[in-house]
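just the structure for this:
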Amino acid sequence: MARSNETFNKKEKEKKRLKKQQEKKEKAEVRKENSSKGKSLEDMMAYIDENGNITSTPPVAGRQNKISAEDIQIATPKYVPEPDDLIKTGVISFFNTAKGYGFIRDAKTQENIFFHVNNLNYQANEKDKVSYSVEKSPKGLSAVNVTKI
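Next up is the predicted model:
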């Protein structure tokens, strides 16, 4: 009698391969059953309740609030400066006459704001009380129209 060409190891590998194939088919069937394809529109619909939460139940007809399209803001509102924000006061905390720049410490926020000699309306010294307005520069905020109080 001749020996079989299949060894024990080959048989085990074949069994594992067939088992994997079977598991793969079972998983595919489960995915197919649970997939959302082919559902009706009502099954896929989501609603928002009065608290802003997403639910699957439709809202009650009597509780609906009417909202006009003009009331909805998609972007952030534009910043409109108040009159007291336009002209600020502060104290010159640092001034370098050789290089021509300095910093003003704001009286309200205690924030340091950069200024250049070209934006001065007088001969500046450290610890001078000044009024100024702020404008945005490429490197941040800078003071313009700096005048002594």
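
rest of the way, CA atoms for contacts and neighbours
Fine.

give the buried residues for the lengthiest helix in the chain.
With secondary structure taken from DSSP state H, the chain has its longest helix at helix 8-34. Across helix 8-34, burial judged by 16 or more other C-alpha atoms under 10 Å covers no residue at all.

from what I can see Asn96 touches Gly102, true?
Yes. Between Asn96 and Gly102 there is a contact at 6.0 Å, judged by C-alpha atoms under 8 Å.

would you mind identifying the next helix or strand past the longest helix of the chain?
As assigned by DSSP states H and E, the chain's next helix or strand after helix 8-34 is helix 41-44.

what's the first helix or strand after that next one?
By DSSP H and E, the next helix or strand past helix 41-44 is strand 47-48.

could you also give me the structure for this second sequence? I'd like to compare it with the first:
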Amino acid sequence: MNVTIELPDGWRPVDASPNGFPNDFLAVGPPGYRDYSPTVVLNHNDEVTGSLEEWIGETIDMMKKQIFKTLHVIDSATTTIAEHPALVYVSTFTVEALNVTQEQFALIDRPEGGPATGYVLTFTCASAEYPEYVDTFATMAHSFEIPGRPA
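Model (predicted):
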């Protein structure tokens, strides 16, 4: 998938599927607190049904049960990404005794006559550094363009 996300200085794309996790795009920033590098990951789902709220609610429930058992959603909001309504969720979880903050921007593209495709941009960083990355994450999220759609 040809992905457009503007990366700030010091960030670089890496193998999008480390450890067998299928991602459409993955980039890392410079190591920071306790050598934890911030990341941005893009995933898509070509089989989205229902509303954006329903889809993301199911996704968060799955993450809590299967991936990050310590995940806690601490805030949510709405925004616009790639001219589509989007939901933003901020959550925290623990990885190897490190508190991590995750900010997810989710949207659904429903082209006329075509299937609905959901996109989730997931940004993570050490929680101690989250205040430093809030604006960076928002800037990257708002630079996202839906693959194959005119900008």
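
next, the TM-score between them, please.
After superposition, the two chains reach a TM-score of 0.19 (TM-score structural alignment, normalised by the length of structure 1), with 53 aligned residues with a C-alpha RMSD of 5.1 Å.

which helices and strands does the longest helix of structure 1 pack with?
On a contact count with 3 or more C-alpha pairs under 8 Å, 6 or more residues apart in numbering; DSSP states H and E, helix 8-34 of structure 1 meets no helix or strand.

structure 2: helices as residue ranges?
52-62, 130-143.

if I look at Phe105 of structure 2, how far off is Leu98 of structure 2?
According to C-alpha to C-alpha, to the nearest Å, Phe105 of structure 2 stands 23 Å off from Leu98 of structure 2.

please disregard the earlier target; I meant His84 of structure 2.
Counting by C-alpha to C-alpha, the gap from His84 of structure 2 to Leu98 of structure 2 is 34 Å.

equivalent analysis for Cys125 of structure 2, please.
Distance from Cys125 of structure 2 to Leu98 of structure 2, by C-alpha to C-alpha: 10 Å.

those two: who's more crowded?
Each of Cys125 of structure 2 and Leu98 has its neighbours counted (other C-alpha atoms under 10 Å); Cys125 has more, 27 against 14.

verify the contact between that one and Gln102 for me.
Yes. The pair formed by Cys125 of structure 2 and Gln102 meets the contact definition of C-alpha under 8 Å, at 6.7 Å.

what's the overlap in contacts for the two?
Common contact partners of Cys125 of structure 2 and Gln102 (C-alpha atoms under 8 Å, 6 or more residues apart in numbering): none.

all strands for structure 1, in order.
Per DSSP state E, structure 1 carries strands over the ranges 47-48, 54-55, 88-96, 101-106, 112-116, 129-137, 140-148.

and Lys10 of structure 1, which of these is closest to it?
strand 54-55 (54.6 Å; C-alpha to C-alpha).

okay, now His84 of structure 2: neighbour count?
14.

how many residues are close by the closest residue in space to Glu103 of structure 2 that isn't next to it in sequence?
Nearest non-adjacent residue to Glu103 of structure 2, counting by C-alpha to C-alpha, 6 or more residues apart in numbering: Val90, 4.4 Å away. By other C-alpha under 10 Å, the residues close to Val90 of structure 2 number 18.

how close does Asp95 of structure 2 get to His72 of structure 2?
One thing to correct before we go on: residue 95 of structure 2 is Val, not Asp. Distance, Val95 of structure 2 to His72 of structure 2, by C-alpha to C-alpha: 13 Å.

of these two, who's got more company?
Legend: neighbour count by other C-alpha under 10 Å for Val95 of structure 2 and His72, higher for His72 (16 against 11).

rewinding a little: which of Asn96 and Gly102 of structure 1 has more neighbours?
Shown here are Asn96 of structure 1 and Gly102; by other C-alpha under 10 Å, Gly102 has more neighbours (21 against 14).

that one touches Phe115, doesn't it?
Yes. Using C-alpha under 8 Å, Gly102 of structure 1 is in contact with Phe115, at 5.5 Å.
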